[in-house]
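Q: I would like the atomic coordinates for the input below:
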Amino acid sequence: MIISAISNLHILLGTVGLLAGAAALFSAKGAKLHRKAGNVFFVSMLIVSAIGSYIAYIKSDIPFSTALFTCLLGVFTFYLVATSWITVKRRAGERGLAEIAGLLFILATAIFSLTIGVDAAMSDTASKNGAPPMPIEVFYFFAGLAVFLALGDIWLIVRGGISGSQRIARHLWRMCMALFISVGILFMGNPQVFPMVLQKAAILSIPVLAMPVLIILVLMVYWLIKLLFTKSRKKSKQVADEVISLG
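A: Alright, predicted model coming up:
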């Protein structure tokens, strides 16, 4: 009964979070809708990622390595959303204990992911109920991704904070990656929840369910290029701290 209630809450908040994330992604950056939708996405995704990791951990009907994989997706989503939100809540050129805590958190995740990969390589216990385990390389990838994210945190901490377009870019790509993971879990990880016509299209290698995931990546790249490598960069530097602090 409790697990069912938690699962229903997970689905409800996940739906709210994805809608809010889409609204924030497609709305004008810094506008009221963007800020409000971003706040809803932040709160809902923190809860959803925590619940999702917990559900995956306690479920007994899936391969153990698959459960760990799902837990790690939740962990990365939680971290990305939290650090992205912290970035815009800090004043320009400021950092504090939250950034250090984020660094320690993602370094622990890197060690955990690497440990899982090494342990799986040395044993066959990653398989459960006769189902095949997740590829070992997946956990090595997670470890590498965690190290990459940690380097970004170290860079921010050593500099004493960031400002201008770099600040917006850090916020933007981390939020987009959290949305990318969440949408990927829904559309590509759970195709059974969609109409049969979309499932059949996926079976026929028509990437219908993959389109929302690809759209997020394309939009993320578009905004980052516009922000960092075009004439709008200078304007972004001038208004970034004023606009983004209104959230």
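Q: alpha carbons only for contacts and neighbour counts from here, please
A: Will do.
Q: same for the helix or strand hosting Trp85, what does it pack against?
A: Here Trp85 sits within helix 64-89, counting by DSSP states H and E. Counting contacts by 3 or more C-alpha pairs under 8 Å, 6 or more residues apart in numbering; DSSP states H and E, helix 64-89 packs against helix 32-58, helix 97-122, helix 164-187.
Q: Out of the ones you listed, which is closest to Ser236?
A: Nearest to Ser236 among the helices and strands packed on helix 64-89 is helix 164-187; the distance by C-alpha to C-alpha comes to 5.7 Å.
Q: What is the closest one packed up against?
A: Using 3+ C-alpha pairs under 8 Å, 6+ apart, helix 164-187 sits against helix 2-26, helix 64-89, helix 211-229, helix 232-244.
Q: Next, the contact list for Phe142, please.
A: The contact partners of Phe142, taken as C-alpha atoms under 8 Å, 6 or more residues apart in numbering, are 72, 110, 113-114.
Q: An error on my part: the question was meant for Val183.
A: Applying C-alpha under 8 Å, 6+ apart, we find Val183 in contact with 18, 212-213.
Q: Then Leu72?
A: Counting by C-alpha under 8 Å, 6+ apart, Leu72 touches 53, 113, 142.
Q: now do 6 Å
A: By C-alpha atoms under 6 Å, 6 or more residues apart in numbering, no residues touch Leu72.
Q: what's around Tyr54, how many residues?
A: Look at Tyr54: counted by other C-alpha atoms under 10 Å, it has 16 neighbours.
Q: ok, and the closest non-adjacent residue to it?
A: Cys71 (7.3 Å; C-alpha to C-alpha, 6 or more residues apart in numbering).
Q: The one you found touches Ser53, doesn't it?
A: Yes - contact criterion C-alpha atoms under 6 Å: Cys71 and Ser53 qualify, at 4.1 Å.
Q: Proceed likewise with the subsequent sequence, for comparison:
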Amino acid sequence: MPEPILIKEFHFLAGCISLVGLVIAFAAQKGSKLHIMGGKSFVVTMLILTSSGLWMSISREVLFTVFLSLTSFHALLTGWSAAAKNGIARAVTKYSAGSSALITGGGIWGGQYTANTPNGLLNGLPAGAFYFIAGIAALLMLFDLIYANTRSPSKVMRITRHLWRMGFSSFLATSIFFFGNNHVLPEALRTPLVLSAPVIGVIVLTAFYTMRVLFFSFSTPYKHETD
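A: So this is what the prediction gives:
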């Protein structure tokens, strides 16, 4: 599959905007116009980021990042659907376990394929790397099944799912970019501190706001969820 000339530039730009949108969505009052604006910009740019990342992974024949991109895309959509109230969101929730099951199966297949290569490596990675991503997808599938079969999820349950899945999606995408595709950055910025800071920042923000809602939900009122 050919790689469009400008796809790396769009990928980089989408990644930068998505990080800004994530910070705004986390920091703004939940349910406010600023929160919704930041959240929508995050979702749109993350869709571009994960789609372009998937395209580049396929065109470069890097199977591991194919599965990472698919996992990030899955976490993004299921996180969005937990806060949205429309038919598409309900359909995403209903079929989410099927999606994560496919990624799980793909990861297992990737591990078996890699184990059978002459040197036991694929793109420099051992079979265990693929089994690891399969395990993550299996855990997502378990949570998908629980959530989809909960008759009336509480607000705390929905918002917690919304927050950690959005953050997890961003964590995967930023990890792929800053640790695997950072060649588009100026050489002066390709230092361990600069490359790890956005990834660590996403982890800290996601953990803080998820725990805040999970254990101190009275201090984080939501006026309404997104449509």
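Q: picking up where we left off before, quick one: the residue nearest to Tyr54 of the first structure from Val48 of the first structure, how far?
A: Look at Cys71 of the first structure and Val48 of the first structure: by C-alpha to C-alpha, to the nearest Å, they are 12 Å apart.
Q: more crowded one of the two?
A: Between Cys71 of the first structure and Val48, counting by other C-alpha under 10 Å, Val48 is the more crowded of the two (26 against 21).
Q: and the more buried one, what does it touch?
A: Val48 of the first structure neighbours (C-alpha under 6 Å, 6+ apart): 10, 14.
Q: do that again at 10 Å, thanks
A: 6-7, 9-15, 17, 42, 54, 74, 77-78, 182 (C-alpha atoms under 10 Å, 6 or more residues apart in numbering).
Q: And Thr226 of the second structure, by the same measure?
A: Here Thr226 of the second structure is in contact with 31, 35-36, 39-40, 80-86 (C-alpha under 10 Å, 6+ apart).
Q: What of Val88 of the first structure?
A: Contacts of Val88 of the first structure were listed using C-alpha under 10 Å, 6+ apart, and they are 163, 167-168, 170-172, 240-241, 243-247.
Q: picking up where we left off before, what comes up buried for the helix holding Trp85 of the first structure?
A: For helix 64-89 of the first structure, a neighbour-count test (16 or more other C-alpha atoms under 10 Å) marks 64-88 as buried.
Q: how close does the residue most central in space within the first structure sit to Ser245 of the first structure?
A: The centroid of the first structure falls nearest to Ala178 when counting by C-alpha atoms, centre = their mean (1.9 Å). Distance, Ala178 of the first structure to Ser245 of the first structure, by C-alpha to C-alpha: 21 Å.
Q: Thr93 of the second structure matches what in the first structure?
A: Using TM-score structural alignment as the criterion, Thr93 of the second structure maps onto Glu99 of the first structure.
Q: Its match: what's it in contact with?
A: Glu99 of the first structure is in contact with 82-83, 86-87, 105, 153-154, 156-157, 161, counting by C-alpha under 10 Å, 6+ apart.
Q: let's go with 7 Å and repeat that
A: Asp153 (C-alpha atoms under 7 Å, 6 or more residues apart in numbering).
Q: And for Leu172 of the second structure?
A: 68, 72 are the contacts of Leu172 of the second structure under C-alpha under 7 Å, 6+ apart.
Q: Same check on Ser236 of the first structure?
A: Ser236 of the first structure sits next to 164-165, 227 when contact means C-alpha under 7 Å, 6+ apart.
Q: By neighbour count, sort out the buried ones in those.
A: By 16+ other C-alpha under 10 Å, the contacts of Ser236 of the first structure give 164-165, 227 as buried.
Q: before we move on, the earlier item: over in the second structure, see which of the contacts of Phe142 of the first structure survive.
A: Compared against the second structure with both residues aligned by TM-score structural alignment, their matches' C-alpha atoms under 8 Å, the contacts of Phe142 of the first structure retain 72, 110, 113.
Q: what residue of the second structure takes the place of the first one?
A: Spelled out, that is Leu72 of the first structure. In the second structure, Leu72 of the first structure lands on Phe67 (TM-score structural alignment).
Q: Please report the distance of that match from Thr78 of the second structure.
A: 16 Å.
Q: just Phe177 of the second structure next, same as before
A: Phe177 of the second structure is 22 Å from Thr78 of the second structure, by C-alpha to C-alpha.
Q: that older thread, pipe the kept ones among the contacts of Phe142 of the first structure into CSV and attach distance to Val221 of the first structure per row.
A: Shown next, in CSV, are these (distance: C-alpha to C-alpha, whole Å):
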residue, distance to Val221 of the first structure
Leu72, 24
Ala110, 25
Ser113, 27
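Q: so where in the first structure does stretch 197-208 of the second structure end up aligned?
A: Counting by TM-score structural alignment, stretch 197-208 of the second structure corresponds to 211-222 in the first structure.
Q: in the superposed pair, what's the mean gap between that stretch and the second structure?
A: When the second structure is overlaid, stretch 211-222 of the first structure sits 1.5 Å from its aligned residues on average, using mean C-alpha distance after the TM-score superposition for the first structure.
Q: next one: stretch 151-159 of the first structure
A: Mean deviation for stretch 151-159 of the first structure: 1.0 Å (mean C-alpha distance after the TM-score superposition for the first structure).
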